[in-house]
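Visitor: Sequence plus predicted model, see below.
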Amino acid sequence: QEKKRKQLLNAMALKFLDCVLKVKGKEFPCHRLVLAACSPYFRAMFLSDMEESKKREVSLEDVDPDVMGKILHYIYTSELEITEQNVQDIFSVANMFQIPSIFTVCVSFLQKRLCLSNCLAIFRLVDQGLPINLIIMYF
């Protein structure tokens, strides 16, 4: 019964896609409602008079396509594949899109692996625009 329900939901979700995020040549079909519900960044974009609020395609040039794929996977499934190689990029994009739940997952990942060799990398996040008080609060 549960499997059938998931299949129906997935089939319906594909029919109601209403925007495409274009990230450096890669396209991600999405739902504006889902993006707006999870991210104040997208909410503001879609509710404003910005060009993106009227177009089906939204270009995001400041994001790596692989990171965007991981962020979208998390938004739709609450599952996030974090590694030591991608955590800083995911952290930065979560900050850009203002998605605190991803921020929390990244902080937890970093806290568990905090050591002398990576502590400077954590403080480099401040250079990416993250508020220093948040960095200090968690570390």
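Guide: Great, that's in hand.

Visitor: alpha carbons only for contacts and neighbour counts from here, please
Guide: Fine.

Visitor: Can you report how many residues lie near I122?
Guide: By other C-alpha atoms under 10 Å, 18 other residues sit near I122.

Visitor: can you tell me the helix or strand for it?
Guide: Element membership of I122, judged by DSSP states H and E, is helix 119-123.

Visitor: what does K4 give?
Guide: Assigned by DSSP H and E, K4 belongs to helix 2-15.

Visitor: and the next element down the chain from that helix?
Guide: That would be, after helix 2-15 and using DSSP H and E, strand 19-23.

Visitor: Give the other helices and strands that that next one contacts.
Guide: Here strand 19-23 touches strand 26-30, strand 57-59, going by 3 or more C-alpha pairs under 8 Å, 6 or more residues apart in numbering; DSSP states H and E.

Visitor: C-terminal to the shortest one, what's the next element?
Guide: So the one you mean is strand 57-59. Along the chain past strand 57-59, the next helix or strand (assigned with DSSP H and E) turns out to be helix 65-77.

Visitor: Same question for that following helix: list its buried residues.
Guide: Buried residues in helix 65-77, defined by neighbour count with 16 or more other C-alpha atoms under 10 Å: 65, 67-68, 70-72, 75.

Visitor: Now find how far off-centre the next helix-or-strand element following the helix holding I122 is within its chain.
Guide: Remark: after helix 119-123, the chain's next helix or strand is helix 132-138, criterion DSSP H and E. Relative to its parent chain, helix 132-138 has a centroid offset of 20 Å by C-alpha atoms, centre = their mean, to the nearest Å.

Visitor: ok, second structure coming up, stack it against the first:
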Amino acid sequence: MSGGERSASDSKVETISRLAQWKIESFGPCTYRRSDAFKIGIWNWYLSVEKNRYVHIRLFPEPSRVSKEQPPVAKFVLRVSSPAPGRRPCISPVNEKLIRSSEDFAWAIDSNFLGRFTIDVEFLDLKIHPLDGGEACSIWPNEGMLQSLSSKSTLRCLSRMLEDGIHADVTIKTSDGVLKAHKAVLASSSPVFESMFLHDLKEKESSTIKIEDMSLDSCSALLGYIYGTIKQEDFWKHRLALLGAANKYDIADLKDCCEESLLADINSSNVLERLHEAWLYQLNELKKGCLMYLFDFGKIYDVRDEMNNFFRHADRELLLEVFQEVLTVWKP
């Protein structure tokens, strides 16, 4: 075979799953080789080998509309091996790069890799940026994606169960209306509900729960949270009622969520109310935030008119904490 000739098989890349393998039968000291295109993911790829001071191996996508508009972010490992006795394979570090052209990635190896050798490239992941912007995401299903899809499917099922009353087996009486729900779902979300249905209580016998300290809308928001279908605006609107329900029915994650939300928008018009709620439901972070807002940031002067009413109605223990905070701040 002459120097400029090579067999068709000498440029062919075999692929299986996410692994591509290029077997080079003959590579001289002053040679450039490029493989045939091979498909991994949604892109056609090339491997190339060139010899100057070192042997450089490049991996790059075929120029196309897809590779131009949505170039791949490839995470991969390269391995070069030779059948020569005593020759150890060269294995690259794990690379993760945005690859647009042959200039974006080159791996230099020992120039003694001449003659016959094999290049393996294993793609650990391939990511793509959405056309409308945003973070790159994998084109291959993974555990996180599977979990996400499974969660979405579960939420759709729960939403249908709640909205359509599919096999609903418990009635909830609110202050201004009636709702239908499922004992199993309620019991799994709250130890208080579980106890109602586990022991010989009136709720178990009648399959009815009275939640008359909540309106129909706020109780619907509570069920929306339990079933995973609550909308942000409904949570925001009913969060004080949800906080009370979370405390009453021992739904710890909802209680934490309400505290975090209430802490996020403290202002002069609500800080005293928030302080009262924090004391009532033992929300230490919210209480700390309210006291810091009032005293560390000096906003106590903005609520002087409201303080009289607060002092008349607040619990003695809470007032004692407020006075202790005053003494700490104003300590000479």
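Guide: Here it is on my side, so go on. These figures come from a predicted structure and were not determined experimentally.

Visitor: Quick check: TM-score for this pair?
Guide: TM-score of the superposed chains, computed with TM-score structural alignment, normalised by the length of the first structure, equals 0.77; 135 aligned residues with a C-alpha RMSD of 3.1 Å.

Visitor: With V105 of the first structure as the reference, name the closest of the helices and strands packed on strand 19-23 of the first structure.
Guide: Of all those, strand 26-30 sits nearest to V105 of the first structure, with 22.5 Å by C-alpha to C-alpha.

Visitor: and the direction of the closest one versus that of strand 19-23, what angle?
Guide: Interaxial angle of strand 26-30 of the first structure relative to strand 19-23 (axes from the mean of the first three to the mean of the last three C-alpha atoms, to 10 degrees): 150 degrees.

Visitor: In the second structure, what stretch matches strand 26-30 of the first structure?
Guide: Mapping strand 26-30 of the first structure onto the second structure (TM-score structural alignment) gives residues 177-181.

Visitor: For the matching stretch, buried residues please.
Guide: Neighbour counts over stretch 177-181 of the second structure (16+ other C-alpha under 10 Å) mark 178-181 as buried.

Visitor: can you give me the helices for the stretch 51-200 of the second structure?
Guide: 65-69, 143-164, 183-189, 191-198 (DSSP state H, counting those that start in this stretch).

Visitor: Including mean neighbour count and distance to T328 of the second structure, could these go into TSV?
Guide: TSV is the format used below for those (neighbours: other C-alpha atoms under 10 Å; distance: least, C-alpha to C-alpha, whole Å):
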stretch	mean neighbour count	distance to T328 of the second structure
helix 65-69	14	61
helix 143-164	14	49
helix 183-189	16	41
helix 191-198	16	40
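
Visitor: could these be laid out in CSV, adding distance to L275 of the second structure?
Guide: Output for these, formatted as CSV (distance: least, C-alpha to C-alpha, whole Å):
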stretch, distance to L275 of the second structure
helix 65-69, 53
helix 143-164, 35
helix 183-189, 28
helix 191-198, 26
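
Visitor: I'd like to know which of those is closest to E50 of the second structure.
Guide: Across the helices of the stretch 51-200 of the second structure, E50 of the second structure has its closest neighbour in helix 65-69 (23.2 Å, C-alpha to C-alpha).

Visitor: residues in the first structure matched by that closest one, start to end?
Guide: Mapping helix 65-69 of the second structure onto the first structure (TM-score structural alignment) gives no aligned residues.

Visitor: Then stretch 95-103 of the second structure?
Guide: Counting by TM-score structural alignment, stretch 95-103 of the second structure pairs with no residue of the first structure.

Visitor: same question, stretch 21-33 of the second structure
Guide: When the first structure is aligned by TM-score structural alignment, stretch 21-33 of the second structure has no counterpart there.

Visitor: measure that stretch end to end?
Guide: Taking C-alpha to C-alpha, to the nearest Å, stretch 21-33 of the second structure runs 15 Å from one end to the other.

Visitor: just stretch 48-58 of the first structure next, same as before
Guide: From its first residue to its last, stretch 48-58 of the first structure covers 14 Å (C-alpha to C-alpha).

Visitor: got a list of contacts for that stretch?
Guide: Stretch 48-58 of the first structure is contacted from outside by 18-22, 45-47, using C-alpha atoms under 8 Å, 6 or more residues apart in numbering.

Visitor: go again using 6 Å as the cut-off
Guide: Outside stretch 48-58 of the first structure, the residues within contact range by C-alpha atoms under 6 Å, 6 or more residues apart in numbering are 19-22, 46.

Visitor: ok, how many other residues are close to the counterpart of L275 of the second structure in the first structure?
Guide: By TM-score structural alignment, L275 of the second structure lines up with F123 in the first structure. Look at F123 of the first structure: counted by other C-alpha under 10 Å, it has 15 neighbours.

Visitor: Could you find the closest non-adjacent residue to F123 of the first structure?
Guide: Leaving out its chain neighbours, the residue that sits closest to F123 of the first structure by C-alpha to C-alpha, 6 or more residues apart in numbering is I135, at 7.2 Å.

Visitor: mind checking how far that neighbour is from L14 of the first structure?
Guide: Applying C-alpha to C-alpha, the value for I135 of the first structure to L14 of the first structure is 38 Å.

Visitor: Same question for L125 of the first structure.
Guide: Distance, L125 of the first structure to L14 of the first structure, by C-alpha to C-alpha: 36 Å.

Visitor: Same check on C115 of the first structure?
Guide: Note on C115 of the first structure: its distance to L14 of the first structure, by C-alpha to C-alpha, is 44 Å.

Visitor: now S92 of the first structure
Guide: S92 of the first structure sits 29 Å away from L14 of the first structure, going by C-alpha to C-alpha.
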